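# The following comprises the amino acid sequence and a computationally predicted model.
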Amino acid sequence: MPSQTQTPGRSGPQGGYRVSTRVAPRADGPALEIVETVPDGPRVGAPLLLLHGAFGGAWMWAEHLGPYLARRGRASLAVSLRGHGGSEGRERLREITLDDYLADARFAFDLLPQAPVVVGHSLGGLLAQRLVGRSRMRGLALVCSLPPEGLALVNARAALTEPVVWLDAFVGATAPEASAMTAGARHLLFSEGLPAARVRRYAALMTPEAPRALSQAHMPGPVLSAFLTRLPTLVLGAAQDRLVWRSCTLRTAFYHAARHETLDQAGHFPMLDVGAEALGRKLVAWLESEGL
């Protein structure tokens, strides 16, 4: 039986919510950590499937965004990709491929009772885009997401503009015994306004990334424009994101004919940064405007 923990009901400005964590077994792959955050009262709209990016896990969404959504009646499910968070597969991290991550995302889709609105961050946004037209979804929200062509231009730009920081962040992060969040990575991925104590706490929860998956994310793959499938899409960028610049998120929005919004205060991880509540507000406003 999968392990499961329940967080007692909590109250908030709009209502209470519950958080449950379990490890879901699979016949064809490592068991995956699932974190569900649901309102105590009636649910509003489609469920949200939350896909984290590199170095992360489902815990990133449970910190602020999941509770924010649940207090407003919206249920969400976050999955930790294999080798991340509480999921199995850490010992085989260097063998993991981008296709493995896509299989993990599809597994999470199957856990939901209906087609979800998918929220993908960074590398998770690239995974979500590669599933457009292949997995049933009601809407798509891309948060500081890699563009449709992948990581190549993003990585090259970071290497040219901040070479010392880039080397520390990306070479150090893939070292098998190293902490995922080196000093360079912290500078690259969080805003200057985030208190140092919170940065250290988040850094301790992050993991090194699968080098094969990162390498494959540099190579363009098939991405169907959301416009062609009439899929409502929101692209959110962050003004202090030193990795995925505004020009990149604008290009992504153009490709999908999507609405574009910018978070003024946050860095590359807006669900953890000082702009966390602003992220929730913009996401909920878009969901309501689209009737999702």
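Everything's here; your move. What you see is a predicted model; the values in this text were computed from it and never measured.

# drop to CA atoms for contacts and neighbour counts, all remaining ones
OK.

# ranges for the strands of this structure?
Ranges of strands within the chain are 4-10, 17-24, 32-39, 48-51, 76-79, 117-121, 139-143, 233-238, 259-263, based on DSSP state E.

# can those strands go into JSON lines with extra columns for mean neighbour count and distance to residue 188?
Output for those, formatted as JSON lines (neighbours: other C-alpha atoms under 10 Å; distance: least, C-alpha to C-alpha, whole Å):
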{"stretch": "strand 4-10", "mean neighbour count": "12", "distance to residue 188": "33"}
{"stretch": "strand 17-24", "mean neighbour count": "21", "distance to residue 188": "30"}
{"stretch": "strand 32-39", "mean neighbour count": "26", "distance to residue 188": "27"}
{"stretch": "strand 48-51", "mean neighbour count": "29", "distance to residue 188": "21"}
{"stretch": "strand 76-79", "mean neighbour count": "28", "distance to residue 188": "24"}
{"stretch": "strand 117-121", "mean neighbour count": "26", "distance to residue 188": "16"}
{"stretch": "strand 139-143", "mean neighbour count": "27", "distance to residue 188": "16"}
{"stretch": "strand 233-238", "mean neighbour count": "26", "distance to residue 188": "13"}
{"stretch": "strand 259-263", "mean neighbour count": "19", "distance to residue 188": "16"}
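
# next up, a second structure to put side by side with the first:
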Amino acid sequence: MPANAVPVVFIHGLWLHTSSWAPWQELFEVAGYRPIAPGWPGVARSVEEARADAKSIADRGIDDVVEHYAGIIAELPQPPIVIGHSFGGMIAEKLLGQNLGAAAIAIDAAQIKGVLPLPLSALRATFPVFGNPANKHRAVSLTAEQFRFAFGNAVSAEESDELYERWTIPAPGKPLFEAAAANFSPHSAAKVDTDNNDRGPLLLIMGGQDHTVPEAITKSTLRQYRHSTAVTDLVEFPDRGHSLTIDSGWRAVADTCLDWLSQQGL
């Protein structure tokens, strides 16, 4: 790998361990980048350890995660490309808005402040958290059935169960509560500097069959950037669900990211 290889920071979302990015890291390294996938603050090094120690990630909010990754980025030799999925996509948008990344790719990114649509499927997908207000300060796990609806609806039941067993971990409820209340809070942690003209390019990717982040949310997110002159692109995978970064079709999504980065001269 060249000494001046551009770093790429992968950021996972809720319920998936950071090791789920391993195939992406291998692909991006072959493509000449320097990929890393640090976990959220409090996330253990392995899936098994994370499942056994749910309390370590409990009560971690959006600002905690942004500060964590900002600290990691500060140690890198140059501004990285930031790629995030779900809430990791929101974190990537926030870091880009703060000019901490050379570019960002937000895949099925969680809703930011200003996004109003809240489809019924998104409510159902997040009910395991919102069903109990006390979950704001807890870490919550999904059942295989809940994962099937929220992540694996566009793949076979067998593949969904396999992904569930391989990658899922408990997730803090706090970010979901913060995002849900964003439009009622002037200083919401879910606020992104969407008007920044000086930021690097941004690619939003959406799965057309996504229950957790339906296309209405991503299209509304795109509209939040309408006042920025910086590059903001949107790509849709019509037949893909929320598991699009980890299921058998991940390579098509990853290749699209690599092609877009090449187009941006990165």
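Alright, I've got the coordinates. If you're wondering where the values come from, they're calculated on a predicted model, not measured in any experiment.

# Superposing both, give me the TM-score.
With the length set by TM-score structural alignment, normalised by the length of structure 2, the two chains reach a TM-score of 0.78; 246 aligned residues with a C-alpha RMSD of 3.0 Å.

# re earlier: would you turn the strands of structure 1 into JSON lines with distance to residue 253 of structure 1?
Formatted as JSON lines, the strands of structure 1 follow (distance: least, C-alpha to C-alpha, whole Å):
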{"stretch": "strand 4-10", "distance to residue 253 of structure 1": "36"}
{"stretch": "strand 17-24", "distance to residue 253 of structure 1": "32"}
{"stretch": "strand 32-39", "distance to residue 253 of structure 1": "28"}
{"stretch": "strand 48-51", "distance to residue 253 of structure 1": "19"}
{"stretch": "strand 76-79", "distance to residue 253 of structure 1": "24"}
{"stretch": "strand 117-121", "distance to residue 253 of structure 1": "14"}
{"stretch": "strand 139-143", "distance to residue 253 of structure 1": "9"}
{"stretch": "strand 233-238", "distance to residue 253 of structure 1": "6"}
{"stretch": "strand 259-263", "distance to residue 253 of structure 1": "6"}
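
# nearest to residue 57 of structure 1, of those strands?
Proximity to residue 57 of structure 1, assessed across these by C-alpha to C-alpha, is greatest for strand 76-79 (7.1 Å).

# Distance check, residue 129 of structure 1 against residue 168 of structure 1.
Per C-alpha to C-alpha, to the nearest Å, residue 129 of structure 1 is found 28 Å from residue 168 of structure 1.

# Which one of the two is surrounded by more residues?
More crowded of residue 129 of structure 1 and residue 168, by other C-alpha atoms under 10 Å: residue 129, with 27 against 17.

# In contact with the aligned partner of the more buried one in structure 2: list those residues for me.
In structure 2, the residue paired with residue 129 of structure 1 according to TM-score structural alignment is residue 93. Residue 93 of structure 2 makes contact with 104, 105, 106, 192, 202, according to C-alpha atoms under 8 Å, 6 or more residues apart in numbering.

# now structure 1: which of those residues match?
Retained in structure 1: residue 192, out of the contacts of residue 93 of structure 2 (criterion both residues aligned by TM-score structural alignment, their matches' C-alpha atoms under 8 Å).

# farthest pair in the contacts of residue 93 of structure 2?
Between any two of the contacts of residue 93 of structure 2, the greatest separation by C-alpha to C-alpha is 14.4 Å, found for 105 and 192.

# Which parts of the stretch 51-200 of structure 2 are helices?
Listed in chain order, the helices of the stretch 51-200 of structure 2 (DSSP state H, counting those that start in this stretch) span residues 62-74, 87-97, 120-130, 144-150, 157-167, 174-180.

# hey, which of these is tucked in deepest?
Among these, helix 87-97 has the highest mean neighbour count (mean count of other C-alpha atoms under 10 Å), at a mean of 28.

# Switch the contacts of residue 93 of structure 2 over to a markdown table; also include distance to residue 165 of structure 2.
Supplementary listing: the contacts of residue 93 of structure 2 in a markdown table, determined by distance: C-alpha to C-alpha, whole Å:
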| residue | distance to residue 165 of structure 2 |
| --- | --- |
| 104 | 29 |
| 105 | 27 |
| 106 | 25 |
| 192 | 33 |
| 202 | 32 |
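
# mean shift of the top helix by length along structure 1 relative to structure 2?
Looking across structure 1 with DSSP state H, the single longest helix is helix 276-290. Here the mean offset of helix 276-290 of structure 1 against structure 2 after fitting is 0.7 Å, by mean C-alpha distance after the TM-score superposition for structure 1.

# If you count neighbours, what's buried in that helix?
Buried residues in helix 276-290 of structure 1, counted by 16 or more other C-alpha atoms under 10 Å: 276, 277, 278, 279, 280, 282, 283, 284, 286, 287.

# Looking at structure 2, name the residue matched to the third one.
Alignment of residue 278 of structure 1 against structure 2 is given by TM-score structural alignment, with residue 252 as its counterpart.

# tally of neighbours for the counterpart of residue 39 of structure 2 in structure 1?
In structure 1, the residue matched to residue 39 of structure 2 (TM-score structural alignment) is residue 80. Residues contacting residue 80 of structure 1 under the criterion other C-alpha under 10 Å number 29.

# Same check on the one 4 residues further on?
Counted with other C-alpha under 10 Å, the neighbours of residue 84 of structure 1 add up to 27.
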